[in-house]
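>>> here is the input, now give the coordinates:
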Amino acid sequence: MIGQALQLIDMVRRGELRWLAYLAASGLSLCVDAGLFLLLLSAGLTPVAASALGYGMGILVHWLVSSRLVFADGTAARGTSDRHRQKLFFVGSALVGLAVTTAIVGTGSLLGLDPRLAKLIAIVVSFQTTYWLRRHLVFRPDIA
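The predicted model follows:
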């Protein structure tokens, strides 16, 4: 029992649990993103437009989960200028992720790649990019 508690403490120190929580938040956001992407794609929207709209809804879900659960210790108090800054930086990090996503899906489409495969590649690259930005820039506890 003591050994398991020490392992858990060590995981927290290394940030593994935060990464796993972020992974779960991203999974939820991805379900919204990919579900809308597939729905819009089947409705006839271009792959880039469907990807951008799906990603945009995923951003909203991700903010809600990230600011309240994943990075709660680094989220500034409501109504403060720091919280406003975090929201702007969060949207900025999402726009970086959106640019990565749409560039990969667009390039894949131009190269004749199935848009679903291009989207899968974009998911991996965008996930790592936005996690780094949010962990180190948006939700820094020393700023909150």
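
>>> when you work out contacts or count neighbours from here on, use the C-alpha atoms and nothing else.
Will do.

>>> quick check: Arg140 touching Ala72?
No. Taking contacts as C-alpha atoms under 8 Å, Arg140 lies outside contact range of Ala72: 10.4 Å.

>>> my read is that Val65 contacts Ala25, right?
Yes. Val65 is in contact with Ala25 according to C-alpha under 8 Å; the separation is 6.1 Å.

>>> now the helices for this protein?
2-14, 16-42, 47-65, 81-110, 115-133 (DSSP state H).

>>> point out the most buried one among these.
Stretch with highest mean neighbour count among the helices of the chain: helix 47-65 (a mean of 20; mean count of other C-alpha atoms under 10 Å).

>>> what helices and strands are in contact with that helix?
With contacts defined as 3 or more C-alpha pairs under 8 Å, 6 or more residues apart in numbering; DSSP states H and E, helix 47-65 has these neighbours: helix 16-42, helix 81-110.

>>> would a markdown table of those helices with distance to Ala49 be doable?
Listed next are those as a markdown table, based on distance: least, C-alpha to C-alpha, whole Å:
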| stretch | distance to Ala49 |
| --- | --- |
| helix 16-42 | 8 |
| helix 81-110 | 8 |
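
>>> to compare against the first, here's the next sequence to fold:
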Amino acid sequence: MRALVEKLLRLRLARYMAASAAGTVIDLSGFLLLLAAGAPAVASSVASYCLGMVLHWVISSRFAFADRLAGPGLARGGQQALFALSALAGLAVTAGVVGAFEHGGADPRIGKLLAMALSFACVFLIRLTWVFRAR
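Coordinates of the predicted model:
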């Protein structure tokens, strides 16, 4: 039984990674475009993260956690609110790390890469255990 649970978790993690990769492409592309346009690094990071989050919800709820998606109505709205709150945790990590790199005189693009890894781990655990918890 434990082997089956571990296999399912790995498959879910793989699906979540695909959703995250799609969101990351939007996030990182938007971040680089906004930086190139002269926008401040932290604001660019926050705006691009929000765009990636919207795509991430669509893919996560339909692909990675489809079996745990709440039904239409209030239940789904609550789940979407929890998803957004979990994204705020990732956003806080992202803004904090990028801001620290920028404040320290380091390249904010390197900070963004580190923030992406830290944010991924944090947010996946929150979404697995709270947002899309087994009912």
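
>>> so how far does stretch 27-36 of the first structure sit from its counterpart in the second structure?
Compared with the second structure after fitting, stretch 27-36 of the first structure has a mean deviation of 0.3 Å; criterion: mean C-alpha distance after the TM-score superposition for the first structure.

>>> so what's Gly90 of the second structure up against?
119-120, 122-123 (C-alpha atoms under 8 Å, 6 or more residues apart in numbering).

>>> quick check: the gap between it and Met116 of the second structure.
According to C-alpha to C-alpha, to the nearest Å, Gly90 of the second structure and Met116 of the second structure sit 8 Å apart.

>>> what of Ala64 of the second structure?
Using C-alpha to C-alpha, Ala64 of the second structure is found at 19 Å from Met116 of the second structure.

>>> could you do Phe63 of the second structure as well?
According to C-alpha to C-alpha, Phe63 of the second structure and Met116 of the second structure sit 21 Å apart.

>>> mind checking what Gly108 of the first structure lines up with in the second structure?
Counting by TM-score structural alignment, Gly108 of the first structure lines up with Phe101 in the second structure.

>>> now Trp19 of the first structure
Counting by TM-score structural alignment, Trp19 of the first structure corresponds to Leu13 in the second structure.

>>> let me see the contact set for the spatially closest residue to that match that is not a sequence neighbour.
In space, and not counting its chain neighbours, Leu13 of the second structure is closest to Ala64: 7.7 Å by C-alpha to C-alpha, 6 or more residues apart in numbering. For Ala64 of the second structure, the contact set (C-alpha under 8 Å, 6+ apart) comprises 12-13, 15-16, 19.

>>> the match of Gly108 of the first structure reaches Asp107, doesn't it?
Yes. Using C-alpha under 8 Å, Phe101 of the second structure makes contact with Asp107 at a distance of 6.4 Å.

>>> the aligned partner of Phe90 of the first structure in the second structure and Ala43 of the second structure: what is the separation?
Matched by TM-score structural alignment, Phe90 of the first structure corresponds to Phe83 in the second structure. According to C-alpha to C-alpha, Phe83 of the second structure stands 21 Å off from Ala43 of the second structure.

>>> equivalent analysis for Leu35 of the second structure, please.
In this view, Leu35 of the second structure and Ala43 of the second structure are 9 Å apart by C-alpha to C-alpha.

>>> what's the span of stretch 63-79 of the first structure from first residue to last?
16 Å.

>>> buried set for it?
Neighbour counts over stretch 63-79 of the first structure (16 or more other C-alpha atoms under 10 Å) mark 63, 65-67, 70-71, 74-76 as buried.
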